[in-house]
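No sequence on hand, only this structure:
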């Protein structure tokens, strides 16, 4: 390269006018040819059948095309410089520069094209990743809503129907708390975290609905000190665990369900006695626990732990403080 640049002064400003015009014309022509080539290339690639072969085909085609274009441009500059330029010019240097520009232009253009292509692909993948994350969050929220909605709503309507005549005031209160629960779901559909105080309030309303249905056969003790109320928790995390306990255990006079929620060493602990049902175990238990686990993993390194014995089931979920995120 040093030899090439040291040779530049051999040609005067006037002597550069004709070869410069020739080089500019054919470089522009090469760009136009490559643009036309690229415009037709995607349709051909779509007919290749296999994506993995398409990339190899495109690379081989680009290399062959660059060499072919370089030969045409370099050869044409070589011939035209010989025909158009005066014999006093240094044709050897002009021809050499013609071959250099003729071959380098297609490869440099391809290199620039692939840099632009990679940048566009990177931006596209970023947008796709963001879209996937948003869709994943919406799907997770939808899954939790589905866990709360169908069977629970059906049972709640049956409960209202059964108490309306004998206990109209309690029926009105039941409907009000049921409405508050679903309003809470709608209001927090897009929220990833809420204050623990809000979650405690909705759990109390939810437990009222369960107790109205089962009476004294369902007992819940909530012991969360007020100093933890400003900590954070994914919406419906506690409610979902309470629902799992009520859904997957027998709740009868002979086998009442007892549930305790408390705090121990920066973990909220949900404990219930085990009253196995004599029915096929629904896999939605794992679905609910997996949802809660996934939500917490986004905001804390502390893990959810589960302890199960013959007669007791415990879930420990970490407390998330505002300074932790």
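Nice, thanks for sending it over. Bear in mind the structure is a predicted one, so any value in this text is a computation, not a measurement.

hey, let's count contacts and neighbours off CA atoms from now on
Fine.

need the helices for the protein, in chain order.
For the chain, the helices defined by DSSP state H occupy 2-6, 17-46, 51-84, 91-148, 150-163, 168-187, 196-214, 237-247, 284-297.

Now render those as a markdown table, adding mean neighbour count and distance to residue 230.
Listed next are the helices of the chain as a markdown table, based on neighbours: other Cα atoms under 10 Å; distance: least, Cα to Cα, whole Å:
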| stretch | mean neighbour count | distance to residue 230 |
| --- | --- | --- |
| helix 2-6 | 8 | 70 |
| helix 17-46 | 14 | 56 |
| helix 51-84 | 16 | 53 |
| helix 91-148 | 15 | 23 |
| helix 150-163 | 14 | 29 |
| helix 168-187 | 15 | 18 |
| helix 196-214 | 19 | 6 |
| helix 237-247 | 20 | 15 |
| helix 284-297 | 16 | 17 |
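
Show the contacting residues for the closest residue to residue 228 other than its chain neighbours.
Using Cα to Cα, 6 or more residues apart in numbering and skipping residues adjacent in sequence, the residue nearest residue 228 is residue 196, 7.2 Å away. Applying Cα atoms under 8 Å, 6 or more residues apart in numbering, we find residue 196 in contact with 228, 229, 230, 231, 232, 233.

alright, now check it against this:
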């Protein structure tokens, strides 16, 4: 709360404004005015500004569904002004008489009411403008920092998937040659799917996000290769609703989850590994698999680096989190599907 409400800047702005107005008033220092009255003036005005600051901070920091930006601006200022007038009247009645000047004149008649309203308006506008400027600048700095962290997370993800990368031109030329000399269609199909997998991994270098439709095309090529290795010991069901295909996910996140399921679980032809890839109305992508961890020395089948990387990328992209559950012999990971326009514009995805 201290950082979000910019308490340090609140105290600085309130103190500077109260002291500066004390010296700027004509005839401020008079013989009949005692020292405590000057201090009383500074404390009162500082208190008014702190109250205004907290009101505006609450409205600007919290999402209120029924209020637009302009609605927040108007409502927060009206509430702040009313409270200023009320506090001015209250302090005038309960505190000792200040011969210097009361920061806000009590609303005892129309003229005083108008004067109090105008004074509260000035304080409210100053506090709103100051907090808005500081908050916007802080948010901009945070955004820049998160973009840098996102870039680092993106590079780490590349390292996870491209540790053995060789020259793409050499590889594709070799695959084309191998496809031309392959003796049967089954081998040709395998080569085509392998090329599709590698091409997608290379394109992943350029973007933070990819449409779910493209990720599914990639995962089908990846599963074709895995099925040639494991045959019927690997059973994958894909159930994706049409309306979710244009939504976005971090590239290779689905492949990492499928790869984790294959690498960390025991399965045979007699006891195949079932993987379900589906979507819900959240909208979210759900990857669920049988949980039969491999028995290894040390009691762990992996460091969880892949899941940590996916989680970090989601946090930086949309301030969202993934959900991981391990219940009833099923391991399930839920990835939020991100809105195309807003996130793609933010990350520069094309």
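In hand now; what should we look at? As the structure is a computational prediction, the values presented were derived from the model and not from experiment.

Superposed, what's their TM-score?
Once the chains are laid over each other, their TM-score by TM-score structural alignment, normalised by the length of structure 1 reads 0.51; 186 aligned residues with a Cα RMSD of 3.1 Å.

returning to what we had before: the residue nearest to residue 228 of structure 1 pairs with which position in structure 2?
Using TM-score structural alignment as the criterion, residue 196 of structure 1 maps onto residue 212 of structure 2.

And that match, how far from residue 60 of structure 2?
Distance, residue 212 of structure 2 to residue 60 of structure 2, using Cα to Cα, to the nearest Å: 34 Å.

Tell me which residues touch the residue most central in space within structure 1, please.
The residue lying closest to the centre of structure 1 (Cα atoms, centre = their mean) is residue 133, at 2.1 Å. Applying Cα under 8 Å, 6+ apart to residue 133 of structure 1 gives no contacts.

And it, how far from residue 288 of structure 1?
In this view, residue 133 of structure 1 and residue 288 of structure 1 are 20 Å apart by Cα to Cα.

Ok, residue 282 of structure 1 next?
Computed as Cα to Cα, the residue 282 of structure 1 to residue 288 of structure 1 distance reads 11 Å.

Narrow the contacts of residue 196 of structure 1 to those in strands?
Residues of the contacts of residue 196 of structure 1 located in strands (DSSP state E): 232, 233.

Could you export the contacts of residue 196 of structure 1 as JSON lines, including distance to residue 75 of structure 1 and neighbour count?
Formatted as JSON lines, the contacts of residue 196 of structure 1 follow (distance: Cα to Cα, whole Å; neighbours: other Cα atoms under 10 Å):
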{"residue": "228", "distance to residue 75 of structure 1": "81", "neighbour count": "16"}
{"residue": "229", "distance to residue 75 of structure 1": "80", "neighbour count": "15"}
{"residue": "230", "distance to residue 75 of structure 1": "78", "neighbour count": "15"}
{"residue": "231", "distance to residue 75 of structure 1": "75", "neighbour count": "17"}
{"residue": "232", "distance to residue 75 of structure 1": "73", "neighbour count": "23"}
{"residue": "233", "distance to residue 75 of structure 1": "72", "neighbour count": "26"}
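
Spatially, which two of the contacts of residue 196 of structure 1 are the most separated?
Spanning the widest gap among these are 228 and 233, at 10.8 Å by Cα to Cα.

I'd like the distance from stretch 12-26 of structure 2 to the chain centre, please.
Chain-centre distance of stretch 12-26 of structure 2: 39 Å, with Cα atoms, centre = their mean, to the nearest Å.

my bad, should have said stretch 182-195 of structure 1
On Cα atoms, centre = their mean, the centre of stretch 182-195 of structure 1 falls 20 Å from that of its chain.

do stretch 213-223 of structure 2 as well
27 Å.

Please consider this matter closed, and thank you.
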